[in-house]
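J.: Sequence first, then the predicted structure, then my questions.
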Amino acid sequence: MLLADDQALVRGALAAMLALEPDIEVVAQVGSGEEVVEAARRSRPDVALLDVQMPGRDGLEATADLRAALPSCRVVICTTFGRPGYFARAMENGASGFVVKDAPPEHLVDTVRRVHAGLRVVDPALAAESLASGSSPLTGRERDVLRAARQGGTVAEIARSLHLSAGTVRNHLSAAIGKTGAGTRAEAARIADEHGWL
């Protein structure tokens, strides 16, 4: 099993807990989404347990990367935030399981075993909520612009960081504000984040 979580204490606690199981071996641990594929190529895990919120490439992007690079490695998303948007994106990107960090430890261990056996394991209430709320209305570029806007900065700074023109950034921000029903870009970013669209 490969573990990816940017919080070393959480990662270490998960590794220690899973190591107590006779049929689970943690073969790699990383602290960012960028490290997932390379670590998986070296260690060849059957299952990867990925956090959503990590610096750089998040766990949802790392899921898609890992599934493309090593299709035999199944992915379980383990996050603090059981947001419908995160759930939907995890499933779209090829995750086989989705658990929240406040679940009982035995639930996480059971999820890992079931995913390893080829099953999909998801929280029924979260799946129902995800279906009810629908998919993200944001395009990929609108999501990128809102993520950058979350950090603050001017339109020109966002444009430079994303290698776009200022006009294109303004258009994407305007579209995202309209799609989220927000009044400002900060509010649009907050709403999108709360829904798990970022």
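T.: Thanks, I have the structure now.

J.: C-alpha from now on. contacts and neighbour counts both.
T.: Fine.

J.: Three-state assignment for the spatially most distant residue from the centre of the chain, please.
T.: What lies farthest from the middle of the chain is G167; by C-alpha atoms, centre = their mean that is 29.4 Å. Three-state assignment for G167 (DSSP: H, G, I helix; E, B strand; the rest coil): helix.

J.: Put this next to the previous one:
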Amino acid sequence: MIRMLLADDQNMLRGAMATMLELEDDFVVAHQAGAGDEVIQALQMQTFDLLILDIEMPNCNGLEVVNWLRQHNRAEKVLMLTTFSNTAYVKQAIKMNVEGYLLKDTPSEQLAHAVRDIVCNGRIVISPEITYQFVQGDNNPLTEREKEILQLAERGLSTKQIAAELFLSPGTVRNYFSELLDKLGAQNRSQALFMAKKKEYI
């Protein structure tokens, strides 16, 4: 049985993910947390095989939790789940020897496979989308998903329509747009689209 801790500050998403994970016969979500400091509190009382952590959490983010783990020589393996594929985050996580890094829209069967690969087979698992971004280097900072979102925005689709088209939640699409604005140094989505096309990112 693989015992895991699941941490995400979005309650509905965390609950849905926990339910999905526990459909697997060999998985048990032994603890859930909504903030990084709650994760550390739980770790002071029990052990787990795997921590599934969101990067963006209040009070103590996912990377700070990993730093705490390393300082205390803990054996728990870590799988980062995030809506962001920011290269800087990924590089920092890899430097900390995180065992996995996947996007939150990873299909459930792929997530389950990744958990077993990390815990049972000792493998490092990184989303193909993120790997592709590294292979391409810094010439194009946009992930395939971000390109898709901008292309749909170019067609005039609203956030809600883009979410429906990509089977994502509107909140997830808004997070992607926020990350896009940061990457491109844009003030709004129209400017982001203009800059992405000018630089031939899409």
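T.: Arrived safely, thanks for sending. Note that this is a predicted model, so its numbers are computed, not measured.

J.: May I ask which helix or strand encompasses L81 of structure 2?
T.: Per DSSP states H and E: L81 of structure 2 is located in strand 77-82.

J.: now swap in A128 of structure 1 and tell me
T.: Going by DSSP H and E, A128 of structure 1 is part of helix 124-133.

J.: So which elements touch that helix?
T.: Applying 3 or more C-alpha pairs under 8 Å, 6 or more residues apart in numbering; DSSP states H and E, we find helix 124-133 of structure 1 packed against helix 84-92.

J.: Now do the helix holding A128 of structure 1 and helix 84-92, the angle between them.
T.: 100 degrees (axes from the mean of the first three to the mean of the last three C-alpha atoms, to 10 degrees).

J.: got a list of contacts for helix 124-133 of structure 1?
T.: Contacts with helix 124-133 of structure 1, where a contact means C-alpha atoms under 8 Å, 6 or more residues apart in numbering, come from 82-85, 87-88.

J.: Pull out the buried residues from it.
T.: 126-127, 130 (16 or more other C-alpha atoms under 10 Å).

J.: What's the first helix or strand after that helix?
T.: Downstream of helix 124-133 of structure 1, the next assigned helix or strand under DSSP H and E is helix 140-150.

J.: Kindly confirm my reading that E38 of structure 2 is in a strand.
T.: No. E38 of structure 2: not assigned to a strand; according to three-state DSSP it is helix.

J.: What lines up with it in structure 1?
T.: Aligned counterpart of E38 of structure 2 in structure 1: E35 (TM-score structural alignment).

J.: same question, Q110 of structure 2
T.: By TM-score structural alignment, Q110 of structure 2 lines up with H107.

J.: Pull out the buried positions in the helix or strand hosting its match.
T.: Assigned by DSSP H and E, H107 of structure 1 belongs to helix 105-116. Judged by neighbour count (16+ other C-alpha under 10 Å), helix 105-116 of structure 1 contains these buried residues: 108, 111-113, 115-116.

J.: Kindly indicate which of these lies nearest R147 of structure 1.
T.: Nearest to R147 of structure 1 among the buried residues of helix 105-116 of structure 1: L108, at 29.8 Å, using C-alpha to C-alpha.

J.: Next one: the nearest residue to that closest one once chain neighbours are set aside relative to A128 of structure 1, how far apart?
T.: Among residues not flanking L108 of structure 1 along the chain, V99 sits closest, at 7.0 Å (C-alpha to C-alpha, 6 or more residues apart in numbering). V99 of structure 1 sits at a distance of 15 Å from A128 of structure 1 (criterion: C-alpha to C-alpha, to the nearest Å).

J.: Equivalent analysis for V145 of structure 1, please.
T.: Counting by C-alpha to C-alpha, the gap from V145 of structure 1 to A128 of structure 1 is 29 Å.
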